[in-house]
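> Sequence and predicted model, in that order:
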Amino acid sequence: MSRGPEPAKTPRLSEAQRLAWLRLIRSENVGPSTFRALVNHFGSAERALDALPALSRRGGKPSIRVCPLHEAENEMRAHERAGSRLVALGETGYPPHLRHVDGPPPLLSVNGSDATLASPKTLAVVGARNASLSGRKIAATLARDLSGDGFVIVSGLARGIDAAAHEAALAGGTIAVFAGGIDILYPPEHDGLLARILDAGGSAISEMPFGWKPRGRDFPRRNRLISGLSLGVLVIEAARASGSLHTARFALEQNRDIFAVPGSPLDPRSEGANRLIQQGAMLITCARDVIQSLAGRIEPVLPFEGEISEPDQSAPPEPIEPTDSLRDRIVSALGPTPVEIDELIRFTGLPARTVHVVLLELELAGRLERHRGQQVSLVY
C-alpha cells in the first residue's frame, strides 16, 4: 500500500515562539483548527496574538481574553518542575500519525520517552472500564503479542481494558493519553501503573493545560487523540453507548482501521464491539489477525494536512479588513446547518483569504462553530 505524503519538517521553535504558541492556544475561542488558521494567515503566533482583539471586535465581540505572558511563563515553569515538556506540531517528538488528523493539537504536554511517541507502528487498544475477567485476559494477551511484534500500544489509562493493555505492553512501550492536564492522573489509583509505564520507556501525553482537572466533555477529546496517534483501533468489550465507540468513530473519520473482538450476545459489555463487526470492523481472535491486516503499514491511509507555517521569518502579510458589505454577504450565506468552507467560497465568489478572515472574526467572537470535514455553521 502506498504511503501518504511526507510531513514537512518544522525547525524547533525558539522559546519566544513556544511561549507565543502557548499563549495563542490558551486564548479565548482559539482551538486547534483556529490556531492553525491564525498562524498560517498571519505568519506567526506573535502576529496572530496582536491581531486577536481587532478580529474579535470586527466579529461582534468587543473584547477577547488573550492569554497573558505571565500565565504562559508560569505553565512553562510548571512543566519544568514536573519533568514534563511542551512539544509543538512538526517538532521531533510530536507523534507522526497525529499530524494527520483534522485539527491536530498545536502543542502537546509530554512526559516520558520521545522514542515511543516517534514510533510509526502504533495501535490503540480500548474497551470497557467494568471489563470482565475474560475481557481483561484477552486485552492483555493481544497487547502483549502485538507489543512483541513491535507495536506501541496506545490507550487512555482508564480502569479495565485500558489498564490491562498498558500493563501487558510495558516491555515494548506504551502511550497513556490523559483527559486532563499532564499532572492530573485519572483515575488516581493508577499512579503505580503510570510510574511503570514511564520507567519502562513509555510516554504520557495531554493537549490540556497543566493543572486541568478533566470534565466529562474532555474524554471525547482524549479519545480523538488515542485514535489519531494510531494506525488502527482495537475494541474489546464496549457497551452500546461507550467512550470506546466514540474512539472507533473518531478512527473512522481519521481513516484508521477498526478492529473488534467479538463477545457473547448475552453480555451488554459486548454489544458495541459486536455491532462494530456488523458494520464492517475486522473481527479479531488473535494478534496475528491485526498484524496481517496492517502488514507493511507505517502511515494511515489518506492523511489530512496538519502542518503549520511557523517558524516564519518573512515580512507579515498585508492585513485584510473586509468591508461591512462583504462581511454581511458571508454571514448571510451561513446558518445553523454546517456547510463546507470551499462551498462557501464558491457561493459568495469572494477571495478565499477574505472568507477565511471573516470566519476567524466570527469564531473569535463566539459566533461560529467548526465541524469535521472543513465545515462551519453560525451559532445563534
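The structure has been received and is ready for your questions.

> From now on I want contacts and neighbour counts done on CA atoms only, so please keep to that.
Will do.

> buried set for stretch 261-276?
Of all the residues in stretch 261-276, those buried under the rule 16 or more other C-alpha atoms under 10 Å are 261, 262, 263, 269, 270, 271, 272, 273, 274, 275, 276.

> Grab the nearest non-local neighbour of the second one.
Right, the one you point to is residue 262. If you skip the residues right next to it in sequence, residue 262 has residue 274 as its closest partner in space, 5.4 Å away by C-alpha to C-alpha, 6 or more residues apart in numbering.

> Confirm the one you found sits in a strand?
No. Per DSSP: H, G, I helix; E, B strand; the rest coil, residue 274 lies outside any strand segment and is helix.

> Now the two most distant members of the buried residues of stretch 261-276.
Longest distance between any two of the buried residues of stretch 261-276 is 12.8 Å, between 269 and 276; criterion C-alpha to C-alpha.

> ok so, going back, how about the residue nearest to residue 262, what does it touch?
Applying C-alpha atoms under 8 Å, 6 or more residues apart in numbering, we find residue 274 in contact with 260, 261, 262, 263, 265.

> Of the residues you listed, which is the nearest to residue 138?
The shortest separation between residue 138 and any of the contacts of residue 274 is 8.7 Å, and it belongs to residue 261 (by C-alpha to C-alpha).

> Structure two is appended below for comparative analysis:
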Amino acid sequence: MPDGSARRSGIALTEKQRIAWLRLIRSDNVGPATFRQLINHCGSAENALAMLPELSRRGGATRSLRISSIEDAERELEVASRHGACFVGIGEPDYPPALRHIDGAPPLVAIKGDLTSATRPSVGIVGSRNASVVGAKFAAMIARRCGQNGYVITSGLARGIDTAAHRASVETGTIAVLAGGLDRPYPPENLGLLDEITKGGGLAISEMPFGWEPRARDFPRRNRLIAGISLGVVVVEAAEKSGSLITARMAGDFGRIVFAVPGSPLDPRCHGTNALLKQGAVVTTGPEDVLEALAPLSQLDLFEPPMIEEPDAQTGAIVPPDDDDRYAIISALGPTPAEIDDIIRHTGLPASSVYLVLLELDLAGRLYRHPGGSVSIALPG
C-alpha cells in the first residue's frame, strides 16, 4: 500500500515568474516542448518573451508573432482566483510529480481543489462513454478499492466509465482532468460532479485557459495528462477506435502499466480492451491485479528536483549559427519525421545550433513536432 500522505518537493515560482511563464505558454506557436527549449536557450521566460520576435523572424515567419501581454496574464490569474483555482508550475511542490517526467509535460497547469491530491500516487481509470451497467459497476469497484489502498483515481470526467470511477472515489480522492478550461467541464451535465470533487477533497486540473470550450483535438491532450499523472491506467470497455485506447497508448509510451478488463467478443465496447490484452496489457479481473502490479512502482521516488528551472544568473547572449549552417539544418529536414539526434549526426553541427534553428522554425510555424521527439518541416504550399 502506498503512503497516502502527499510528499512535496520543488521550488516555488515568484509571482513575476508565474506571469512570465503564463505569458510565454499562451503566446503563439509556444507549446510545452518549445517552452522548455526557450527556457534552455534564453535562461528565463522573461528573456524568452523579449527574444520571440527575433527568433521567429530568423525562422522565416511571414507575420508578427502574437505575444501574450502582462494584462492578459494578470487577467487570467485573476479569473482563476475568482474560481478558487491557481496555476502551478512544473517545478513547484504541488505539481503532479509523475507528470513531470513525460515528454511534453505542460509547464503550467490550472488546479482547483485539494492540492495534496496532486502529489499522491495515482491510478487512471478510463473507458466507454456508453458504458454497460456491469462495466460501470466494475470500474467503480476498482476505483473504490484502489482509493482505499491509498491511490488517488484520475479520469477525464466523461460519461460512463469516467463518471463511475470518479463517483466511487470522491471520498478517498479523485482527479478530474478537463479538456477545456476549469470553468468549461464536458459534458456540462457533470458540472455537479465536478463541484462535488473539488469540494470533497479531490482535484480538477487543466492546461487550457479559463473560458476555453473543448474541441475534438483537445481531448487527446487531456488523455496525455491522465496517462502522465497515473502510475498505471485501467481500461474498462473501449471500442476499437476510442479515446481510451489513445490514453492506453500514451500510458505505454510513458512507461506506465496498462491494465485491460476482458469482455465479450460479441460486445463492440470490448473490442479495444480485448485488443490491448493481445498486445500485452495486464489481464484485470479484480482490484488485486492492479494493486499487486502497482505496488513496486508506488515506492519509486518521483519527487526529484524540478525539470524546468530558471537559473539565478542571466545567461549570455545566444550566438546563432551562420547562414550556411542554418541552410544545412533546414535542408536536412523533410516532410517525414526525423529524430533530432539523426539531424545532428547528419549535419555534423553542434547540438546547440540544431536545437536553436529548430526552435526558430517552430516559432515561425514551419516545424511539426511528433510523438517521441521527432520533427518534420512544413512544406510551402
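Yep, it's here. This is a predicted model, so every value here is computed, not measured.

> Including distance to residue 329 of the first structure, could the buried residues of stretch 261-276 of the first structure go into a markdown table?
Compiled in a markdown table, those are given as follows (distance: C-alpha to C-alpha, whole Å):
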| residue | distance to residue 329 of the first structure |
| --- | --- |
| 261 | 51 |
| 262 | 52 |
| 263 | 54 |
| 269 | 51 |
| 270 | 51 |
| 271 | 48 |
| 272 | 45 |
| 273 | 47 |
| 274 | 48 |
| 275 | 45 |
| 276 | 43 |
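
> Was I right to think residue 231 of the second structure contacts residue 119?
No. With the criterion set as C-alpha atoms under 8 Å, residue 231 of the second structure and residue 119 do not qualify as a contacting pair; they are 11.9 Å apart.

> Relative to residue 355 of the second structure, how far out is the residue nearest to residue 89 of the second structure when sequence neighbours are not counted?
The shortest distance from residue 89 of the second structure to any residue that is not its chain neighbour, by C-alpha to C-alpha, 6+ apart, is 4.5 Å, and that residue is residue 108. Here the distance between residue 108 of the second structure and residue 355 of the second structure works out to 23 Å (C-alpha to C-alpha, to the nearest Å).

> between these two, which one's more packed in?
residue 108 (22 against 17; other C-alpha atoms under 10 Å).

> Surely that one touches residue 91?
No. Because the distance of 9.3 Å does not satisfy C-alpha under 8 Å, residue 108 of the second structure is recorded as not touching residue 91.

> which residue ranges form the strands in the first structure?
85-88, 107-112, 122-127, 152-155, 174-177, 203-206, 232-236, 257-261, 282-283, 339-340, 368-371, 375-378 (DSSP state E).

> Can you check which of those gets nearest to residue 307 of the first structure?
strand 85-88 (10.5 Å).

> what does stretch 41-61 of the second structure contact?
Counting contacts by C-alpha under 8 Å, 6+ apart, the residues outside stretch 41-61 of the second structure that touch it are 17, 20-21, 23-24, 38-39, 64-65, 67, 310-311, 314-315, 318, 356-357, 359-366.

> Mind doing that once more with 7 Å?
20-21, 24, 38-39, 65, 310-311, 314-315, 360-361, 363-364 (C-alpha atoms under 7 Å, 6 or more residues apart in numbering).

> go on, stretch 283-290 of the first structure?
By C-alpha under 7 Å, 6+ apart, the list of residues contacting stretch 283-290 of the first structure reads 142, 145, 146, 259, 260, 261, 262, 277.

> what's the span of stretch 256-274 of the second structure, first residue to last?
For stretch 256-274 of the second structure, by C-alpha to C-alpha, the gap between its terminal residues amounts to 19 Å.

> what does stretch 171-183 of the second structure give?
Counting by C-alpha to C-alpha, you get 22 Å between the two ends of stretch 171-183 of the second structure.

> Isn't residue 127 of the second structure up against residue 238?
Yes. Taking C-alpha atoms under 7 Å as the contact criterion, residue 127 of the second structure and residue 238 are neighbours in contact, 5.3 Å apart.

> Mind listing the shared neighbours of those two?
Once C-alpha under 7 Å, 6+ apart is applied, the residues that residue 127 of the second structure and residue 238 both contact turn out to be residue 244.
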